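# Structure for this input, please:
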Amino acid sequence: MDFKPLVTLLAIVNPLAIVPFFIHYTQDFTREQRRRTIWISSFSTFVVITTSALMGLHILDFFSISLASFQVGGGMLLLTSSLAMLNAQPAEAKSNEEEMHDASVRASIAVVPLTIPLLAGPATMSTVVIYAEKAKTFWQMSTLVGYGLVIALATALCFSLAQPIARGLGKTGINVMTRLMGLILAALAVEVMSDGLIKLFPILGR
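Okay, here's the model as predicted:
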């Protein structure tokens, strides 16, 4: 069984790095409201990953985009995300504080901004589409969807333990964890880009 998609998704989603955002947005919530936010954000993350896995390739076909081009573009996006993580910032390209505040007013906190773009943004979606193309059998696709469930459970666990995690790790600990995940993600991003470049320019593979 290939665990590379799971490792990549964990590095990109990195729910541990989103714990401070969760604490910030839910600080005035009741226990029930916080529990509901955890459930909705986790389920929404699973839905985004599953939809990308099952429908992503069809969307590419609709726009006449080759997977190789998407791999190069997605790899660049992953590399950008990894550089942000190496600076101890969350994995996805985040909106500024004012935009995030407006989004939280317009929509549910659990979906926007916690799920999109903090947990499952463009880098997550592109990564799932790339791995979905490699899934040749029903079992492999089911495994990819199952990884989405694992990510959702990891998100729920991190958010449920948000207060103890924040106290235990502190800001420094969370920053160190984010940097380590960023280093792993950078290596995976280079591999995704190289695979796409070889498909676009076969001479590179000789």
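
# from here on, contacts and neighbour counts on C-alpha atoms
Fine.

# How about stretch 143-159, which residues are buried there?
Neighbour-count burial for stretch 143-159 flags 143-156, 158-159 (criterion: 16 or more other CA atoms under 10 Å).

# Let's see which of those end up in helices.
When the buried residues of stretch 143-159 are checked against helices (DSSP state H), the matches are 143-156, 158-159.

# My guess is residue 25 contacts residue 112. True?
No - in this structure residue 25 lies outside contact range of residue 112 using CA atoms under 8 Å: 10.7 Å.

# The two - which one has more neighbours?
Using other CA atoms under 10 Å, the more surrounded residue of residue 25 and residue 112 is residue 112, with 20 against 17.

# this one as well, want them side by side:
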Amino acid sequence: MNLNLREIASATMILFAVIDIIGSIPIIISLRNKVGHIQSEKATIVASCIMIAFLFIGEEILKLIGIDVNSFAVAGAFVIFFLALEMILGIALYRDDVPESASIVPIAFPLIAGAGTMTALLALRAEFHVENIIIAIILNTIFVYIVLKSSKIIERFLGKNGINIIRKVFGVILMAIAVKLFTSNINELFQ
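Sure thing, here's the model as predicted:
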């Protein structure tokens, strides 16, 4: 076992910023208003299963199509960079339309375990031990579950400005992570 508190903390923060469940509160609330109820348990369990499965078979899928982890991590750095830009500038470069029904599909995938999360997982895999990433996934899904269960309370407590401030702070953190990911993996590609 290669448990490392620093790796766990880093991976947890990266996934927290990429999943951006706080920034997704407006989407979650509009879904709850449309359909009445969100299955928080199902959504978080399915999302964590998707993330853990991708952590293990994602690299094999890449090998199958002839892409190494470092190349994927560099591409992932770009995706994370653009996600950070969206968060900091408050713009939407890309966002799926809000679905008609709230079930596993819109919440677990792509809201929680979306393309950005998958990219971050493989990028993390290139730098951290798997057990630390799994702990980070579990910590994040626990937090996601709490947010899904109490989204109305959080919205009232933070208000629109509070949510915007949190998104911008995590956007800056995410941008720094993207730059670090890019520089550490681009060197590997040229060696």
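
# What is the nearest of the ones in helices among the buried residues of stretch 143-159 of the first structure to residue 125 of the first structure?
residue 148 (11.2 Å; CA to CA).

# Look up the counterpart of whatever helix or strand residue 45 of the second structure lives in in the first structure, residue range please.
Using DSSP states H and E, residue 45 of the second structure maps to helix 40-64. Helix 40-64 of the second structure corresponds to residues 38-62 in the first structure, going by TM-score structural alignment.

# buried stuff in the matching stretch?
Buried residues in stretch 38-62 of the first structure (16+ other CA under 10 Å): 38-50, 52-54, 56-57.

# With stretch 92-107 of the first structure instead?
Buried residues in stretch 92-107 of the first structure, defined by neighbour count with 16+ other CA under 10 Å: 92, 93, 94, 100, 103, 104.

# Now do the longest helix along the second structure: which elements does it pack against?
Determined from DSSP H, the single longest helix within the second structure is helix 151-189. With contacts taken as 3 or more CA pairs under 8 Å, 6 or more residues apart in numbering; DSSP states H and E, helix 151-189 of the second structure sits against helix 5-19, helix 25-35, helix 69-89.

# For residue 128 of the second structure, find the nearest of the ones you listed.
Residue 128 of the second structure sits nearest to helix 5-19 of all those, at 6.4 Å, using CA to CA.

# Give the buried residues for the closest one.
For helix 5-19 of the second structure, by 16+ other CA under 10 Å, it's 7-19.

# contacting residues around it?
Taking contacts as CA atoms under 8 Å, 6 or more residues apart in numbering, the residues outside helix 5-19 of the second structure that touch it are 80, 83, 111-114, 116-117, 120-121, 124, 128-129, 132-133, 135-137, 139-140, 170-171, 173-174, 177.

# Equivalent analysis for stretch 79-97 of the first structure, please.
By CA under 8 Å, 6+ apart, stretch 79-97 of the first structure touches 11-14, 17-18, 117-123, 175-176, 178-183, 185-186, 189-190.

# Give me the buried entries from those.
11-14, 17-18, 117-123, 175-176, 178-179, 181-183, 185-186, 189-190.
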